[in-house]
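Asker: following is a predicted model, sequence given first.
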Amino acid sequence: MASHSDTLVTVFGGSGFLGRHIVSALARHDYRIRVAVRRPDLAGHLQPLGRVGQIHAVQANLRYPESLAAAARGAGVVINLVGILAETGKQTFDAVQGQGAGAVAQAAAAVGARMVHVSAIGADANSSSRYATAKAAGERAVLAAVPSAVIMRPSVVFGPEDQFTNRFAALARLLPALPLVGGGVNKLQPVYVGDVAQAVAAAVNGRAKPGAIYELGGPEVLTMREVIEIILQVIHRRRRLLSLPFGLAKAQAMLLQFAPGMLQLTPDQVELLKVDNVVSDAAKDAGLTLQGLGITPDSLEAVAPSYLWRFRKTGEFSNGAGSERNSS
C-alpha cells in the first residue's frame, strides 16, 4: 500500500459513529488526520486507531468560520460528516446540514483542498422532510464552493455503535410489541458502516469521479418490517409488530420528539419514512455505487450478529435454544 503520510486530511465531525470508522480507514492508508469537532476532549477514543501522532483533534464549530479555516489549514483533503437526526436549539437542520456544509466547503476551497461530503440518500429539495431538504441544500452549497467535491449518499447505516439496529434491539428487550410506522412497507437498503468508510477512503485516494454523487447501499433492499424481523431473529426474541398509520404516528411524534434517547420520534422522521431509501437506477447505471468503487457490501444478516448478541437473553454464545425466539 502506498504511503500517504505527507497528506493531511481534516475530518469535520470525525468523532461520531461514522467518523471513527472513516478515521480508522484513513489511518490504515497512512494519512495524517486532523479531527475537527466541537469537543476535542471527547475525541480521545480515536487516538488508538492510528500510530503515535497520526491522529489529533482540534476544536471547530460550524457557526464560527475562523475555527473552520484554522481546522482546514494545510489540509490536502477535507471531509465533512457533520449531521444531526433531530433538531435541538441552535442545532437546526439548515444550520448544520445546509449552511454548515457550505461553510466547511468554503474553508476547503480557501486552502485549495479536495473535498468529500457525506450526505444521505433521500436528499431532495422538494421533500416534505426538513432533514431531506437541508441535506439537498448542503450538497448544493458544497458543489458551489468546491465543484470537484465528491458527494456520498448512504442509505441507513448500520454497525456496532449505530442508532438504528441497536435502538430497535433495545426496544425489543423492553417492549412486548414494536410499532411499524406506515405498516413498515417503506424500503431501505441498509449499508454497513465499514463499507461507507471504505468508500470515503477510496474517494480520498482519488478513485472516485470528481463532482459526482455516489449512492451507497447494502446488497439487499428490505422493507422496514423485514429489517426489524432480521433484528428480532438475531437477538432471539419474538415480538408483535403493530402497524401504526402515518397520521397516528405523526400525532404521537408531537409528544415523542421530547422523549429521551431511543424513545424519541420526531414528526420529521415520520415524513422520512414515507419515502423509500434505496440506491437509484441512475446511480447504478452510472457506476456511482459501492460496487462502482470496487467494494462488495456486507449484508445486515451477516454483520448484525457480531454486535447485537448483547441483546439476547442468554448472551453471546446462545444458540437460541430455550430463548425468547421460541416464545409466543
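Answerer: Arrived safely.
Asker: rest of the way, CA atoms for contacts and neighbours
Answerer: Will do.
Asker: which strands and helices sit next to the host helix or strand of residue 194?
Answerer: Taking DSSP states H and E as the definition, one finds residue 194 inside helix 193-204. For helix 193-204, the elements it packs on are helix 17-28, strand 114-118, strand 150-154, judged by 3 or more CA pairs under 8 Å, 6 or more residues apart in numbering; DSSP states H and E.
Asker: distance-wise, check the closest residue to residue 55 other than its chain neighbours relative to residue 69.
Answerer: Using CA to CA, 6 or more residues apart in numbering and skipping the chain neighbours, the partner closest in space to residue 55 is residue 33 (4.8 Å). Residue 33 sits 16 Å away from residue 69, taking CA to CA, to the nearest Å as the criterion.
Asker: wait, the residue nearest to residue 55 sits on residue 8?
Answerer: Yes. Judged on CA atoms under 8 Å, residue 33 makes contact with residue 8 at a distance of 5.8 Å.
Asker: okay, these two: which has more neighbours?
Answerer: Comparing residue 33 with residue 8 by other CA atoms under 10 Å, the one with more neighbours is residue 33, at 26 against 22.
Asker: hang on, the more buried one in a helix?
Answerer: No. Assessed by DSSP: H, G, I helix; E, B strand; the rest coil, residue 33 does not belong to a helix; its assignment is strand.
Asker: longest helix anywhere in the chain?
Answerer: Using DSSP state H to assign secondary structure, the helix with the most residues in the chain is helix 130-145.
Asker: here comes the other one, which I'd like you to weigh against the first:
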Amino acid sequence: MSAAVKSLHVAVLMGGWSSEREVSLTSGEGVAKALEALGHRVTRIDMDRDVALRLHETKPDIVFNALHGTPGEDGTVQGMLDLMGLKYTHSGLATSVIAIDKQLTKQALVPHGVRMPGGFVVASESLYADDPLPRPFVLKPVNEGSSVGVAIVTDEGNYGRPIARDAKGPWQEFDELLAEPFIRGRELTVAVLRDKPLAVTELKPKSGFYDYDAKYTDGLTTHICPAQIPADVAAAAMELAALAHRLLGCKGTSRSDFRWDDEKGVEGLYLLEVNTQPGMTPLSLVPEQARHVGLSYERLVEHILEDALEGGEAAR
C-alpha cells in the first residue's frame, strides 16, 4: 500500500440492474480483491433499491464505484453519494450526466475542436417510414455504454429498407436513438488515468463489429497494444482523450473510443464517446493499458482510490 493511503474501509458498489450488470459484478470483484491485497477492509455491495440504507449501515471511509451503465454511471448514484456526504471514485454528478449522453458530450467537446461524427436523435417509430441518413449509418441509444444496442444499417443488411417493424434491433427497445453516419476504418481506444493518457489500443473483432459480446467474450476480439498506427495518429488520439477527460471534468480513469478512417490520416480520427466508468474485468482495456505502462492491476486500483481521496467532494 502507498504511504499516502492508510488502511481504509472501502465499500465496492457493483452489480445493480443495468444491462451491464454481469460485467459490473466481475469488475467489482476484481477491484475488491485488489483492495484487500493492498491492505484495505472491503465491503462488497451488490446494489439494490436499498443501497442508501446499506451504505448508511456500512459507514465506509470511501466508496469504490464499480457500476456500469445506469444508474451507476449517469449521475444518479453520484448524486445520492453526494447527499450522503460520502467520497467516491471516478467522476462526479455533472460529469456523469453529460458523458453518459452522447449528444450532450458532443455539445461539450465539439466546440473545443474535438472531431466527432455528425448526426441527430430520431424517434424509433420514424425508422419504419424512412432512413434518417444515407446508408451505411449507425443507430445507437443516446445513453447506454459498452456498445449496448448499437446497429449498423447497410444496403446489404437484413433489416429491410426502410427498417421493418419485426427486424430485431435497438428500435424495439428504445423510443429514441442517435443516428450517425458510419465511419469506415478501425477501432481505437485510449485510457486516461489521473489526466494522463496511457496508450492506444486497436480492437479487431474476429467477426462483425466491436459490440457488447465482442467486448466481454474471451477470444472474440484481438487487442493490439500499442496500436500499430502512424505516430501522429497515436499522438492525436492520446491528446484528444486527455482533452476530453479534462473538458468533461472526469476523475480517476476514463476511456475514450475512436473510429479512425486510415485513408485520411489524422483527419480521419473521430471520437465516438467517453466512458467514465470503464470496465475493470480481465478482458478490460484500462487494466491492459496500465500493464503496458508498467502498472499492475493493484496499483491501478490504488491510483483511482488516491485520486478520489485527493479530490473529495469539493472537486466534484
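Answerer: Structure's in. What do you need? Just so you know, these numbers come straight off a predicted model, no measurement behind them.
Asker: so after superposing, what's the score?
Answerer: Structural agreement between the two chains, given as a TM-score (TM-score structural alignment, normalised by the length of the second structure), stands at 0.34; 167 aligned residues with a CA RMSD of 5.7 Å.
Asker: how about the nearest residue to residue 43 of the second structure once chain neighbours are set aside, what does it touch?
Answerer: In space, and not counting its chain neighbours, residue 43 of the second structure is closest to residue 11: 4.7 Å by CA to CA, 6+ apart. Residues in contact with residue 11 of the second structure (CA atoms under 8 Å, 6 or more residues apart in numbering) are 42, 43, 44, 45, 55, 58, 60, 61, 62, 63, 64.
Asker: quick one: the helices in the first structure?
Answerer: Defined through DSSP H, the helices belonging to the first structure, from first to last, are 17-28, 65-72, 93, 100-110, 130-145, 165-174, 193-204, 224-234, 246-256, 267-272, 281-286, 300-303, 305-308.
Asker: actually the stretch 151-300 of the second structure, not the one I wrote
Answerer: Residue ranges of the helices in the stretch 151-300 of the second structure, as given by DSSP state H, counting those that start in this stretch, are 212-216, 231-248, 285-292, 297-311.
Asker: still on that earlier bit, mind listing which of the contacts of residue 11 of the second structure are in helices?
Answerer: Secondary-structure check on the contacts of residue 11 of the second structure using DSSP H: residues within helices are 55, 58.
Asker: columns distance to residue 256 of the second structure on top of the contacts of residue 11 of the second structure, output as JSON lines?
Answerer: Putting the contacts of residue 11 of the second structure into JSON lines (distance: CA to CA, whole Å) gives the following:
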{"residue": "42", "distance to residue 256 of the second structure": "29"}
{"residue": "43", "distance to residue 256 of the second structure": "30"}
{"residue": "44", "distance to residue 256 of the second structure": "28"}
{"residue": "45", "distance to residue 256 of the second structure": "28"}
{"residue": "55", "distance to residue 256 of the second structure": "31"}
{"residue": "58", "distance to residue 256 of the second structure": "34"}
{"residue": "60", "distance to residue 256 of the second structure": "30"}
{"residue": "61", "distance to residue 256 of the second structure": "30"}
{"residue": "62", "distance to residue 256 of the second structure": "26"}
{"residue": "63", "distance to residue 256 of the second structure": "24"}
{"residue": "64", "distance to residue 256 of the second structure": "21"}
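Asker: wait, which of the contacts of residue 11 of the second structure is closest to residue 223 of the second structure?
Answerer: Using CA to CA, residue 64 is the member of the contacts of residue 11 of the second structure that lies nearest residue 223 of the second structure, at 26.8 Å.
Asker: could you find the closest non-adjacent residue to that closest one?
Answerer: Counting by CA to CA, 6+ apart, residue 12 is the residue found nearest to residue 64 of the second structure once chain neighbours are left out, at 4.7 Å.
Asker: wait, that neighbour sits on residue 63?
Answerer: Yes. Using CA under 8 Å, residue 12 of the second structure is in contact with residue 63, at 5.9 Å.
Asker: tell me which of the two has more neighbours.
Answerer: Between residue 12 of the second structure and residue 63, counted using other CA under 10 Å, the more crowded position is residue 12 (27 against 24).
Asker: please identify the helix or strand for that one.
Answerer: Counting by DSSP H and E, residue 12 of the second structure is part of strand 9-14.
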